[in-house]
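**Q** kindly return the folded structure for what I paste below:
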Amino acid sequence: MTQLLSLRHLQLKTRMVLILGVIAVSQTGILGQFAIRYLDTVLEEQIGHQAMRVAQAIAASPTLIDAVETRNTDILQPLSYKIAKSAEAKFVVIGDRDGIRLAHPFPERIGKPMSDDDGDTNAPALIGGIPYVSKALGSIGWSVRGKAPIFNHTGTQIIGVVSVGYLLDTVEQLVSNHRLSMMLAIAAAFAFSVFTAIWFARHFKKAIFDLEPEQIGQMFEERNATLEAVREGIVAINQKGMITTFNHAAIRTLELPENEQYIGKHIMEVLPDTGMLHVLRSGQPQFDQEIWLHNHLLIASRIPLRQDDKTTGVVTSFRLKNEVDLVSRKLTRIKQYADSLRSQAHEYNNKLHTIAGLIQIDAKDEALAVIGQETSSHQAFIQQLMSVTSDSVLAGCLLGKYNRAKELGLTLHIEQESQMSALPDALPREQLVSILGNLIDNALEATLAHYGRGGSVTLSLSDYGKELIFEIEDQGPGVAESDRERIFTRGFSTKSQPGHGIGLDLVKSLTDHLGGMITVEPISPYGSRFTLYLPKELSELLRGKDLNAGPIPFSGPAN
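**A** The predicted model follows:
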């Protein structure tokens, strides 16, 4: 264990060389030992069969049969030498039917039982007439012997036995030669493993940017911590469209079940409308795109992952669009609110001075008249709102815009015939007031810029028929015919000040999402009329969506 732990201090290349080298030596050594043992066994079997075949051939010799029948050792002794030499055998021993030697490499052993050498009674050959192979320690060492019975000329009677032997030293010599070859093979395998390990380590480290495994592990932990720390939702897929990253911010933003495992699933199973597969096929990045995903309006960026000029995956990051727009609009509105407050304070200071002067000259009735003028118009507008609509959210929005108009020195009028009491319950109020708030703010700014203080914006509301109709008329410079479609494009604005070109794009997106329509037309002698149409009956598509998950309302300049 200590040795394994100490390997962590070595570089990856050194570790791979050591590990692959040990594996190569172990595998080659084990296979070599098995091969040598198998070779030893096979060689013994082959030599034994060869000895038995030679013994059978000798036993069938007519000269040998005649000499055995007559027990003529003078013929058998030199014959055995000659046969042993020609067969490259160590010895050839010939015995009679009783196992008594008639020929032997050592002449002094002639006439003695053959069983003296190895304890073998030669029974299978002498009694059963069966040739066989035996292995025994004889007078000249360990040998493999092939034995065959000698029959008379008619083949009816066993008259003796022939034993042909090969020393096992021959087998050992052959095995030793192969063992040397095996050792050379082990050395060659080790050298090849070292070379392969070095090459593979270089290639592998290049693929992992020359990092060590411990560094990769640390970076992986840092990557997971980073993914969980960011507020943006992050989702990544591989080349097959399988999800490889899905952080908790993405789960929370899309309001997905937190107890499910998303990594390993196909992106079409979880987020079929994400558009990541299109980026995977095209390889073209997309930045700051507005998308509807899982019933949420998002700002998303999709970046393809590349390796060797090949797209291997896609990463997308996203946030709720209302969060991005809200931050942008808050930053751009701070100065405008400050200017508005300064002008409002200046106006009210003048009125307070006027009231104070009237009181000082004891003109109390005139002072009360001035104070009444400030409250009467406000109360009249509230009474009109109560008669036009019973929806508190819509009424609160319009009252806020009325106050905003007064701050700017303008007037917000509501047509006397207006009526809006049939707002459907399924219509998300926050999206409705977001649309109206942006349109009214846009009209107030256009009127102030063109007409100046004292101008007015007129609002008409109608719920007759199958649609909700909202008309906003301003006293601005109007919209050029060539710009009537472009004003709904994100970033386009007829104003030169920064921070515009956002609101009308949001209005168009929300209107389309609600299944409605918005138009713009000029009015005489100057100004524009924006008309918003929203269906009372939402389509089946919208009924299946969580409409209340859209952007939260906010006020500010629309264009």
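
**Q** going forward, measure contacts and count neighbours with C-alpha atoms only.
**A** Will do.

**Q** counting neighbours, what do you get for Tyr132?
**A** 21 (other C-alpha atoms under 10 Å).

**Q** can you pull the contacts of it?
**A** The contact partners of Tyr132, taken as C-alpha atoms under 8 Å, 6 or more residues apart in numbering, are 52, 124-125, 146-148.

**Q** what is the nearest of the residues you listed to Val68?
**A** Taking C-alpha to C-alpha as the measure, Val68 sits nearest to Ala148 out of those, at 13.8 Å.

**Q** second input sequence below; structure requested for side-by-side comparison:
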Amino acid sequence: MTRRLSLAGQLLALQVIIICVVLVGVAAVTVAQTIQGAHENEGRRALAAGEFIANARATREAIEESGVRYLRIAALSTRTAFDAASVTIVDEHRTVLASTESDLLGTRFPIGESTVLRGRSWSGEGSWDGRPAAIAMVPVLDLDGETIGFAAVYRAFPSVGEGLVRALPNLLTYLGLASAIGIGGSLLVARRVKRQTLGLEPAEITGLVEHRDAMLHGIREGIVGLDLRGRVTLVNDEAIRLLRIPGDALGRTLEDLGVGEEVSDALLAGEVEQDRAVASAGRVLVVNRRPIVNRGREIGSVTTLRDRTELLELRRELVLTRHVTDTLRAQAHEFDNRLHTIAGLIEIGEGDEAVRFVHRISSSRSEFSAAVTGAVRDPSIAALLIAKASQAAELGVALRIAPDSSLPVLGDELSADVATVVGNLVDNALEAASTAPQRWVEVSLGLVDGEVDVVVRDSGPGVPPGMEREIFRRGVSTKHGEQAGERGIGLSLVHLICTRRGGDVTATAVGGSTFTARLPVDAETLDETLVDA
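**A** Purely as a prediction, here's the structure:
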């Protein structure tokens, strides 16, 4: 079985072949130029020989006196002196008087397009003994400047082989240098290619790409790769679905793709992100981001996206269940305390005081319940607030409803979201206010400009400066204790619910903490709410 060349070997072989072809072309051009130069040189040497014999006084006198013997000797001498192929002397009637070729004597010499009989020297190309040759014709002039004859000199052109021999020294030098440079450069290119491909061959690279694509598009998590300029370098089908971006996302920035601000912030974060929950296109995504480092230099980042919308819904239901459980526990505890108080008053014979005590607590609860039901017509949210009053009483915190609160009946889904937001914000406020000198929490609810506004104020220490946005991230909390690692969930859940519906939640610290949540109401639900109102 024949072993195939490696990628570096194939590149080297291909480049060597290209170099050889180029060198052959260079050699051909060099030989052609050499031959062309030889032709021009032979023409000049033929013209010089013709001028030598034609301008001699003895030649002119011999033609005038018919000195044929001298002319023949002069022709032979000139051929020998100038290494010419043939030398011929012709009179003004084109009759050959003398020639180194004896068979031409007495014949009529052909001049073709030559201008020699008009007294002008002429050179061109002709044929001698079946070979291409340079021919020069120089007129012989008398003392009056009249043409009395001319001398014709032939010099044979060198053959291709002779031209190659003449060009061989320089040609070998050029070819040697070009070969050394070319092969050396090819070796460097082959080595660089091998290093850049990590020693992998084309079949192996193809296999890696195919496996990567299959794995990338087969996993259920979304994957997004970004370069240092924030352009998408890698994206799979799940990421396109979760982010709702076009399929031709490669090479485009997140801004061009219309990715939301919160998701963009997570994808472009400078630090490592672990299990960061963000809202995107009606979904809750868990983001994990890692930088990509190559040879100690960061070249981009890769981020995985997991859809946790269903888990969020489950968590919301669990939170509501926990609220109910905590409220029932608080009510049971409060009920036990009041029963004990009533029993004690009866035992010591203070029956009237026991009756007044029952009226007081009944009146206080009735007033708060009446205030809540008068301002909040949605039964789920009203019941939640009334139940939270028991929890507040257990902590010694006064829970009150803002006088300007007014909330109509909401749709089932929106009501559940608002209840989750209210429950978490009130729990957070009650815990903060329970350690303050003045312990109170105020809740304001309303439907303003197509949005449900939830405002919860407390008398606690307030949100630390600089953490107004950070506090809504999962795992971030201003509280410390044995369970600090389990904190930072309630506010992050509030943030996710608000952003998922297209709203927002903010926190300020002026005289305590103020949390403001806005949950937009879709047009159909808003119309139904206004009709019910």
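
**Q** TM-score for these two?
**A** Aligned and superposed, the two chains score 0.66 in TM-score terms (TM-score structural alignment, normalised by the length of the second structure); 463 aligned residues with a C-alpha RMSD of 5.5 Å.

**Q** adding secondary structure and distance to Glu269 of the first structure, write the contacts of Tyr132 of the first structure out as a markdown table.
**A** Formatted as a markdown table, those follow (DSSP: H, G, I helix; E, B strand; the rest coil; distance: C-alpha to C-alpha, whole Å):
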| residue | secondary structure | distance to Glu269 of the first structure |
| --- | --- | --- |
| Met52 | helix | 75 |
| Pro124 | helix | 78 |
| Ala125 | helix | 81 |
| Gly146 | strand | 76 |
| Lys147 | strand | 78 |
| Ala148 | strand | 80 |
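
**Q** ok, so of those residues, who is nearest Met276 of the first structure?
**A** Nearest member of the contacts of Tyr132 of the first structure to Met276 of the first structure, counting by C-alpha to C-alpha, is Met52, at 78.3 Å.

**Q** where do the helices sit along the second structure?
**A** Along the second structure, the segments classed as helices by DSSP state H run 7-54, 57-64, 68-82, 160-196, 202-218, 237-243, 254-257, 261-267, 309-347, 351-375, 379-395, 412-433, 490-500, 523-532.

**Q** check the gap between Ala87 of the first structure and Asn152 of the first structure for me.
**A** 23 Å (C-alpha to C-alpha, to the nearest Å).

**Q** hmm, I was thinking of Ile440 of the first structure
**A** 132 Å.

**Q** and these two? which has more neighbours close in?
**A** Remark: of Ile440 of the first structure and Asn152, Ile440 carries more neighbours, 29 against 17, as counted by other C-alpha under 10 Å.

**Q** residues in contact with the more buried one?
**A** Applying C-alpha under 8 Å, 6+ apart, the residues contacting Ile440 of the first structure are 401, 457, 472.

**Q** so the last one touches Glu521, yeah?
**A** So that's Ile472 of the first structure. No - checked against C-alpha atoms under 8 Å, the pair Ile472 of the first structure and Glu521 is beyond contact range at 10.7 Å.

**Q** name the residues contacting each of those two.
**A** With contacts defined as C-alpha under 8 Å, 6+ apart, the residues shared by Ile472 of the first structure and Glu521 are 529-530.

**Q** drop anything exposed from the contacts of Tyr132 of the first structure.
**A** The neighbour-count criterion (16 or more other C-alpha atoms under 10 Å) marks 52, 125, 146-148 among the contacts of Tyr132 of the first structure as buried.

**Q** ok so, going back, out of the contacts of Tyr132 of the first structure, give me the two with the largest separation.
**A** Met52 and Pro124 (13.0 Å).

**Q** shared neighbours, those two?
**A** The overlap between the contact sets of Met52 of the first structure and Pro124 (C-alpha under 8 Å, 6+ apart) consists of 131-132.

**Q** residues in the second structure aligned with stretch 208-218 of the first structure?
**A** Counting by TM-score structural alignment, stretch 208-218 of the first structure falls onto residues 197-207 of the second structure.

**Q** also stretch 17-29 of the first structure?
**A** Aligning stretch 17-29 of the first structure against the second structure (TM-score structural alignment) gives residues 12-24.

**Q** now the matching stretch on the first structure. Mean distance?
**A** Once superposed with the first structure, the aligned residues differ from stretch 12-24 of the second structure by a mean of 1.4 Å; criterion: mean C-alpha distance after the TM-score superposition for the first structure.

**Q** what comes up buried for that stretch?
**A** Buried, per 16+ other C-alpha under 10 Å, within stretch 12-24 of the second structure: 12-13, 15-16, 19-20, 23.

**Q** what's around Glu470 of the second structure, how many residues?
**A** For Glu470 of the second structure, the count of nearby residues is 12 (other C-alpha under 10 Å).

**Q** just confirm it contacts Val476, I think it does.
**A** Yes - using C-alpha under 8 Å, Glu470 of the second structure makes contact with Val476 at a distance of 7.1 Å.

**Q** residues contacting the closest residue to Leu468 of the first structure other than its chain neighbours?
**A** Using C-alpha to C-alpha, 6 or more residues apart in numbering and skipping the chain neighbours, the partner closest in space to Leu468 of the first structure is Leu534 (5.0 Å). Residues in contact with Leu534 of the first structure (C-alpha under 8 Å, 6+ apart) are 467-469, 511, 514-517.

**Q** closest to Trp292 of the first structure among the residues you listed?
**A** Distances from Trp292 of the first structure to those, taken as C-alpha to C-alpha, are shortest for Leu514 (12.4 Å).

**Q** how near is the closest one to Lys545 of the first structure?
**A** In terms of C-alpha to C-alpha, Leu514 of the first structure sits 10 Å off from Lys545 of the first structure.

**Q** neighbour count for the two, which is higher?
**A** Leu514 (21 against 12).

**Q** quick one: map the more buried one onto the second structure.
**A** Counting by TM-score structural alignment, Leu514 of the first structure lines up with Asp504 in the second structure.

**Q** make sure that match is actually in contact with Pro520.
**A** No - between Asp504 of the second structure and Pro520 there is no contact under C-alpha under 8 Å: 9.2 Å.

**Q** thanks a lot, catch you later.
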